[in-house]
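Participant: Sequence first, then the predicted structure:
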Amino acid sequence: MKSYISDIQSIKKVINDIKNLDFEYESNKLQVNYFIENEKAIALRLPLSLTFDMPTNQIVDCDYLNYILVMIRSGIATVGFFENFENQKHKVFRAYMVRKKQGKSQIKHLKTKGKSRAGSRVRLQETLDFFEDISGRINEHFEAFRIDKIGISCSETLIPYFYGTKLSLPFDKQDQRIFKIPKHIQNPTYEALIATNDFLKQGEIKFSPQGKIFLDQFTNDSATESKDDQDDW
């Protein structure tokens, strides 16, 4: 499968060109999938400034959008609040969660080794405090602002800790505002937060060989980058 990072106008044009194909919308991915002969052939990841209207198979411009981006890895996380697509507040969290010799988090160690010693208990407590701090920051944003969307990047191992804090998050796993950030983030620093937001403000056109043949009927002069992508789409 290949994909192109694309601007808003190009995404709009492609949707208009292929609107007669069968489709489905995955809100948790901000993605519209189009089918040729019952096979997914084209997938459009929408920029944050666009939303998809299922009944009409049309995209709608978002005049104003508030959202948070939450990016978590073992030992480091970033929470950013964005007002109308621009970062207004952010905070980076760090914790001593990684076992230096083994290079893996205390959570993963406990899953395989069971009981822990004093150093491990310190790391585990830091892990719990780490997620409480993240939850506290998110709650502050929800109390102060209207939040329209929630972008999350977090490994499956850490998800139970993210949702299991004593200070409950102001949303649950099924919240319709949640979407998975469609990009691997190795080190969620402030710089990564801003780069991810820039990525989300752009769209992405993905296609199979069959989808490419179909798209070749139309022009797409605004594509800015192409890549091979082996991830599940």
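Facilitator: Perfect, I can see it now.

Participant: Every contact and neighbour count from this point should use C-alpha atoms.
Facilitator: Noted.

Participant: So for this protein, the centremost residue is which one?
Facilitator: residue 181 (0.9 Å; C-alpha atoms, centre = their mean).

Participant: right, and that one touches residue 153 too?
Facilitator: Yes. Between residue 181 and residue 153 there is a contact under C-alpha atoms under 8 Å: 5.4 Å.

Participant: which one's the longest helix in this protein?
Facilitator: helix 118-144 (DSSP state H).

Participant: List the buried residues in it.
Facilitator: Buried residues in helix 118-144, counted by 16 or more other C-alpha atoms under 10 Å: 120, 123-124, 126-128, 130-139, 141-142.

Participant: which helices and strands sit right next to the next helix or strand after it?
Facilitator: Sequence-wise, the next helix or strand downstream of helix 118-144 (DSSP states H and E) is strand 149-154. Applying 3 or more C-alpha pairs under 8 Å, 6 or more residues apart in numbering; DSSP states H and E, one finds that strand 149-154 makes contact with strand 66-73, strand 178-180.

Participant: tell me the angle the first one makes with strand 149-154.
Facilitator: What that stands for is strand 66-73. When axes from the mean of the first three to the mean of the last three C-alpha atoms, to 10 degrees is applied, the directions of strand 66-73 and strand 149-154 differ by 0 degrees.

Participant: Please compare the first structure with the one that follows:
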Amino acid sequence: MNRLLPQESTAALLRTIQNFAFRTEYEPEKHRLILYDEAGNEQLYFRLPITFTYPANCSAIDQENINYVILLIQSGNCAIGYFENGVNLDHKVFRSYMVRKKQGKSQIKYLKTKGKSRAGSRVRLGETVEFFENINERLQSYFGEHKINRIAISCSKTLIPYLYNSKVATPFTKNDPRLFKIPKHIHTPIYEVLLDANRFLLRGELIYDEKQQELAESLLAVAEITASEIDNQEDLTDEGYDSWE
């Protein structure tokens, strides 16, 4: 089960968790807390908004300015944007002829199963190379002009090598600690989808199974978070976490 919370409610719940002195562990790559019971079993997950930092002692929530990039990549489609404290200041959408129309399969996946490349395939591969060069050029401009605190990304395993092996270098490594995998299904990347991903990342998310519903509800009650502040989200997946490792 998932409960999405606005930032003020997220801060209240974070203080409540700290006041209860739960045993917790912070996962930077998922920007979330794991709450354990006394036996060391995982009970709840609490993802923080992308604009939140997680200091060791967070009795008061004083957030610093956070600059970040959201990068959404699918075969032939990319939406990328630069944000400051949740506000989109620049964006770009890229499209490329990477998909075989009859089969509906990307050229990259097709070559893995069929092997030889014909004229149309070579065109699509050329478009693929240019596609990732354009993405990295835009990333380079953002990183050159701004201090980037976080990088939120949604990209499949198939496409990740093309991002990092482009002739135009990616301004971060695959293991960069600023990387944050978006834990949400992303539709075809366009500007509106980019903004939707940002709205999702700006909210906190309490994740638990049905067995822990009583604990979750008690924490929300102690934090004085009302039902009207909670958004029940049913279409979340771990695709953003597991699509590339």
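Facilitator: Structure's in. What do you need? On a predicted model such as this, the values are computed, not experimentally measured, just so you know.

Participant: Need the winner for burial among the helices and strands packed on strand 149-154 of structure 1.
Facilitator: strand 66-73 (a mean of 23; mean count of other C-alpha atoms under 10 Å).

Participant: Could you check how far the next helix or strand after it is from the centre of its chain?
Facilitator: Where DSSP H and E defines the elements, the next helix or strand beyond strand 66-73 of structure 1 is strand 76-83. Relative to its parent chain, strand 76-83 of structure 1 has a centroid offset of 12 Å by C-alpha atoms, centre = their mean, to the nearest Å.

Participant: Can you state the mean residue-to-residue distance of strand 76-83 of structure 1 versus structure 2?
Facilitator: By mean C-alpha distance after the TM-score superposition for structure 1, the fitted strand 76-83 of structure 1 averages 0.9 Å away from its aligned residues in structure 2.

Participant: ok, residues contacting that strand?
Facilitator: 65-72, 87-95, 134, 137-138, 141, 187-190, 193 (C-alpha atoms under 8 Å, 6 or more residues apart in numbering).

Participant: returning to what we had before: which one of the helices and strands packed on strand 149-154 of structure 1 lies nearest to residue 49 of structure 1?
Facilitator: Closest to residue 49 of structure 1 of those, according to C-alpha to C-alpha: strand 66-73, at 10.6 Å.

Participant: Let me see the ranges of the helices in structure 2.
Facilitator: Going by DSSP H, structure 2 shows helices at 7-19, 107-114, 119-145, 160-164, 191-201, 213-222, 239-242.

Participant: Distance to residue 40 of structure 2 added to those, as TSV?
Facilitator: Supplementary listing: these in TSV, determined by distance: least, C-alpha to C-alpha, whole Å:
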stretch	distance to residue 40 of structure 2
helix 7-19	16
helix 107-114	42
helix 119-145	40
helix 160-164	35
helix 191-201	28
helix 213-222	16
helix 239-242	23
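
Participant: Identify whichever of those lies nearest to residue 233 of structure 2.
Facilitator: Ranking these by proximity to residue 233 of structure 2 (C-alpha to C-alpha) places helix 191-201 first, at 10.1 Å.

Participant: now that closest one against strand 77-84, angle please.
Facilitator: Using the same axes, to 10 degrees: helix 191-201 of structure 2 against strand 77-84 is 50 degrees.

Participant: what sits up against helix 191-201 of structure 2?
Facilitator: Counting by C-alpha under 8 Å, 6+ apart, 49-50, 70, 72, 79-81, 86, 91-93, 182, 186-187 sit against helix 191-201 of structure 2.

Participant: And these, which of them are buried?
Facilitator: So, by 16+ other C-alpha under 10 Å, the buried ones in the contacts of helix 191-201 of structure 2 are 49-50, 70, 72, 79-81, 86, 91, 93, 182, 186.

Participant: Just give me the closest of the residues you listed to residue 61 of structure 2.
Facilitator: Among those, and counting by C-alpha to C-alpha, the member closest to residue 61 of structure 2 is residue 49, at 12.4 Å.

Participant: Can you name the residues that contact the residue in structure 1 that that closest one lines up against?
Facilitator: The pairwise alignment with structure 1 assigns residue 49 of structure 2 to residue 47, based on TM-score structural alignment. Residue 47 of structure 1 is in contact with 8, 30, 200-204, counting by C-alpha under 8 Å, 6+ apart.

Participant: Would you mind checking which of the residues you listed is nearest to residue 174 of structure 1?
Facilitator: residue 30 (15.1 Å).

Participant: Just put the helices and strands packed on strand 149-154 of structure 1 in JSON lines and tack on distance to residue 115 of structure 1.
Facilitator: Compiled in JSON lines, those are given as follows (distance: least, C-alpha to C-alpha, whole Å):
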{"stretch": "strand 66-73", "distance to residue 115 of structure 1": "23"}
{"stretch": "strand 178-180", "distance to residue 115 of structure 1": "33"}
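
Participant: And these: which comes nearest residue 167 of structure 1?
Facilitator: strand 66-73 (16.4 Å).

Participant: Quick check, residue 151 of structure 2 in contact with residue 182.
Facilitator: No. If you go by C-alpha under 8 Å, residue 151 of structure 2 and residue 182 don't touch, sitting 9.7 Å apart.

Participant: Residues that sit against both of these two, list them.
Facilitator: Common neighbours of residue 151 of structure 2 and residue 182 (C-alpha under 8 Å, 6+ apart) do not exist.

Participant: re the thing from before, among the contacts of residue 47 of structure 1, which lie within strands?
Facilitator: 203-204 (DSSP state E).
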